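*Asks:* can't give you the sequence, but here's the structure:
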């Protein structure tokens, strides 16, 4: 059929402007609330690192590669292709970025090469899953196994005889230019140093977001709202997302499902490659073996936490990057203070689940009873764990070093467990697609 998906759908009445603004307003309210909690926590504990400009900038640096992996997973899975090969595609990006930047002397050539190699990994995954019908998990695992071997082989060929290079690393690489808003760095630093309530915290936040940012950081941040616009505000995005929900219905309406899946998975690989370039050239000054350190898998966790939406995955990425930034900067007291935040969050979660019981209609069905009991159990568990966290915070002054080191992973797992109640992945995600085989 020649009609497109958008042509086949009935014309909808334009939604009121205030309805379109609700997600943005809600996101701003949540961000303001989180920042307010951190400000209060800094005032209570005296740990100025909690809202310092250095912590904010470090959060961006540590979170952006994970954010690119999460965004890569979003593109692929919204089209119905599970992509656990993100780790391998990031490895391709780290090596490609190093190769392009070193032999050209230009960081932008490194960016291009890293993105191209990541996209090649995505194209390989699309070929296996879309054309040959290979199980998505098997294909992703194969790419994760293949990438380190390919990178080691190519490093032996190209970097072994170069000064500072070797089979496991590249020579030093050129830097990307940095971007700052002129004239505000020193005044903000002075205001931040006074440690005034709220004003100094805002100064630290703004200074971290506006001074000495790598150009690649700015590009990566811009890709998150750009993805939202492309996938949720264009006909192309509607067609792509329909392939992840019901590819056979989309096919019947004229959507080229295979082409959409190929495009999405290739873009996914390119974004993962960009995250790899960031690790090699911004997070470090050279490519090193095992540089990704599982960030592709963490990016998948951030995407799931974000419910397969750009704003949510940005929040998950920020959470991991922030906790990682605290432990990287040696702020053990600030990490200890997060116990109090976790306790309060658990109490709030319990209150929300109990409040939802009062709003929900009481039904005599067995399913309704199970649903209510499930909410009561969740609220009770949250209260118990919250009391344990609060007791731990009150009875100790610092956390063991091992817990501080793994605090980003622990925090991410905890939040994922709480957020799992509202998650809904694309309906056809991970299913094998064959043109014309409607089910």
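*Replies:* Everything's here; your move. Computed from a prediction, not measured in an experiment: that's the story for all the values here.
*Asks:* Please count neighbours and contacts with C-alpha atoms only from this point.
*Replies:* OK.
*Asks:* mind listing what's buried in stretch 290-300?
*Replies:* 291-292, 295-300 (16 or more other C-alpha atoms under 10 Å).
*Asks:* Tell me which two in these are the farthest apart.
*Replies:* Maximum pairwise distance in those, criterion C-alpha to C-alpha, is 17.3 Å, between 291 and 300.
*Asks:* So what touches stretch 148-165?
*Replies:* When contacts are defined by C-alpha atoms under 8 Å, 6 or more residues apart in numbering, stretch 148-165 is touched by residues 88, 91-92, 95, 166-172, 289-290.
*Asks:* quick one: that stretch to chain centroid distance?
*Replies:* 30 Å (C-alpha atoms, centre = their mean, to the nearest Å).
*Asks:* right, and residue 191 touches residue 205 too?
*Replies:* No: Residue 191 lies out of contact with residue 205 (C-alpha atoms under 8 Å); the separation is 11.5 Å.
*Asks:* more neighbours, these two?
*Replies:* residue 205 (21 against 16; other C-alpha atoms under 10 Å).
*Asks:* can you tell me which helix or strand residue 426 belongs to?
*Replies:* Assigned by DSSP states H and E, residue 426 belongs to no helix or strand.
*Asks:* What is the burial count for the closest residue to residue 404 other than its chain neighbours?
*Replies:* Excluding the flanking residues, the one nearest residue 404 by C-alpha to C-alpha, 6 or more residues apart in numbering is residue 327, at 6.1 Å. For residue 327, the neighbour count with other C-alpha under 10 Å is 20.
*Asks:* before we go on, here's another structure to hold up against the first:
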């Protein structure tokens, strides 16, 4: 028989609270895509700037997003293995020279192979310095950037100057052919011309993604799910990520940390080289040009951080930066100003969500940011032409400031490691 004393001394068992179900990643991505199209459509309607959702803007944005996407994927492979790769810019520069050299003598596919090779060589130097000799990852990355720039200048003077008469650029090289989904493209063009709110805007953006697409574009987009499957669904990916989380524990399980880190950095360099090839071998490129990368390697690194070291997230970051860069090329200062209005609308939605979650500080910051951007929009008819080329860089700073609140990098990212140090 149970007494009152037994009842008071018994531990209180609290049933676990039911976990809230999260939507699948693809469903969340689809919701974000629909929301962004809705914001752009509303901004286009209210400002009268159709360039925000035009086919030309989407095509330009896709082309400009590719080098950022490929560099971001390269950073993902390296940093998931525990090696910080600030040298993406230098590897990308080597890729631009290799792409022009290979394409001049063997066509675009040879150029793509040469770009991957030269980028991987830059990755190999970074791996030797950081993995084998334990050099600080940031110092090595900066050195790779300077070395890549210097090597490309030397090789351009040596190889291209006798051919083109200019040491700063190569002769014109063949580029990849482009292909279009003709039936789908014609249907989307008809929808875009009807000027229906949201429907025509979505049609314009989609039309830019299926018109004039090169094989390199398709390969780059395909590499996003491939990277996810390899890194998160295979033994190789699990071992590589364990080297970035806890290399000592990985070593205790028989994993060769050095070999996996070398692999990650080599793949990283090859992908950065592919990013350089996209600047040379797609329409609008056609050859090597000094300072062609224009800091896109650093923006790719920012896209990877924005994406929280995840393939899907960095795809969104690359799309954002590519869109901002493409918009200023296709629409100029007026279009960029209209984009600020769209950002104000997006911030309003975010503030409402933050208020529902009772995150008062974040909501207050969102209100302040929206107020500043709306004041800029209201007080200007167009942005000065001197400022519009830096749209993507400004977006990079804003996005990193917002995204830094939720980042979770690999625990051993950038940490020095010696074999046997855990014994």
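*Replies:* Perfect, thanks for sending it. Just so it is clear, the structure is predicted and the values come from calculations on it, not from any experiment.
*Asks:* Send over the TM-score of the superposed chains.
*Replies:* Once superposed, chain against chain, the TM-score is 0.91 (TM-score structural alignment, normalised by the length of the second structure); 403 aligned residues with a C-alpha RMSD of 1.9 Å.
*Asks:* Which among the contacts of stretch 148-165 of the first structure count as buried?
*Replies:* Here, 16+ other C-alpha under 10 Å leaves 88, 91-92, 95, 166-172, 289 buried among the contacts of stretch 148-165 of the first structure.
*Asks:* ok, so what distance separates the residue nearest to residue 404 of the first structure from residue 49 of the first structure?
*Replies:* 11 Å (C-alpha to C-alpha, to the nearest Å).
*Asks:* again, but for residue 379 of the first structure
*Replies:* 32 Å.
*Asks:* ditto for residue 33 of the first structure
*Replies:* Residue 33 of the first structure is 19 Å from residue 49 of the first structure, by C-alpha to C-alpha.
*Asks:* So the two - more neighbours on which side?
*Replies:* residue 49 (22 against 12).
*Asks:* Let me know the closest of the contacts of stretch 148-165 of the first structure to residue 438 of the first structure.
*Replies:* Nearest to residue 438 of the first structure among those, with distances taken as C-alpha to C-alpha, is residue 88, at 32.6 Å.
*Asks:* Looking at the second structure, name the residue matched to that closest one.
*Replies:* Residue 88 of the first structure maps onto residue 90 in the second structure, with residues paired by TM-score structural alignment.
*Asks:* can you tell me which residues contact that match?
*Replies:* Taking C-alpha under 8 Å, 6+ apart as the test, what residue 90 of the second structure contacts is 122, 144-149, 297.
*Asks:* now the residues you listed: which count as buried?
*Replies:* 122, 144-145, 147-149, 297.
*Asks:* Pick out the most distant pair among these.
*Replies:* 147 and 297 (14.5 Å).
*Asks:* Map residue 60 of the second structure across to the first structure for me.
*Replies:* Match for residue 60 of the second structure (TM-score structural alignment): residue 58.
*Asks:* any idea how far residue 49 of the first structure is from that match?
*Replies:* Distance from residue 58 of the first structure to residue 49 of the first structure, by C-alpha to C-alpha: 11 Å.
*Asks:* Surely residue 248 of the first structure is in contact with residue 432?
*Replies:* No: Residue 248 of the first structure is beyond contact range of residue 432, at 11.3 Å (criterion: C-alpha under 8 Å).
*Asks:* re the thing from before, check the buried residues of stretch 290-300 of the first structure against residue 438 of the first structure and report the nearest one.
*Replies:* Using C-alpha to C-alpha, those come closest to residue 438 of the first structure at residue 300, 29.2 Å.
*Asks:* so what secondary structure elements neighbour the helix or strand where that closest one lies?
*Replies:* Per DSSP H and E: residue 300 of the first structure is located in helix 295-305. In terms of contacts (3 or more C-alpha pairs under 8 Å, 6 or more residues apart in numbering; DSSP states H and E), helix 295-305 of the first structure is packed against helix 53-78, helix 86-104, helix 310-328, helix 407-419.
*Asks:* To what extent does that helix diverge from the second structure after superposition?
*Replies:* By mean C-alpha distance after the TM-score superposition for the first structure, the fitted helix 295-305 of the first structure averages 0.7 Å away from its aligned residues in the second structure.
*Asks:* Residue nearest the middle of the second structure, spatially speaking?
*Replies:* Nearest to the geometric centre of the second structure sits residue 318, at 3.3 Å (C-alpha atoms, centre = their mean).
*Asks:* I'd like the helices and strands packed on helix 295-305 of the first structure laid out as CSV, including distance to residue 284 of the first structure.
*Replies:* Shown next, in CSV, are those (distance: least, C-alpha to C-alpha, whole Å):
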stretch, distance to residue 284 of the first structure
helix 53-78, 10
helix 86-104, 10
helix 310-328, 14
helix 407-419, 20
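*Asks:* Identify whichever of those helices lies nearest to residue 428 of the first structure.
*Replies:* Taking those one by one with C-alpha to C-alpha, helix 53-78 is closest: 9.1 Å.
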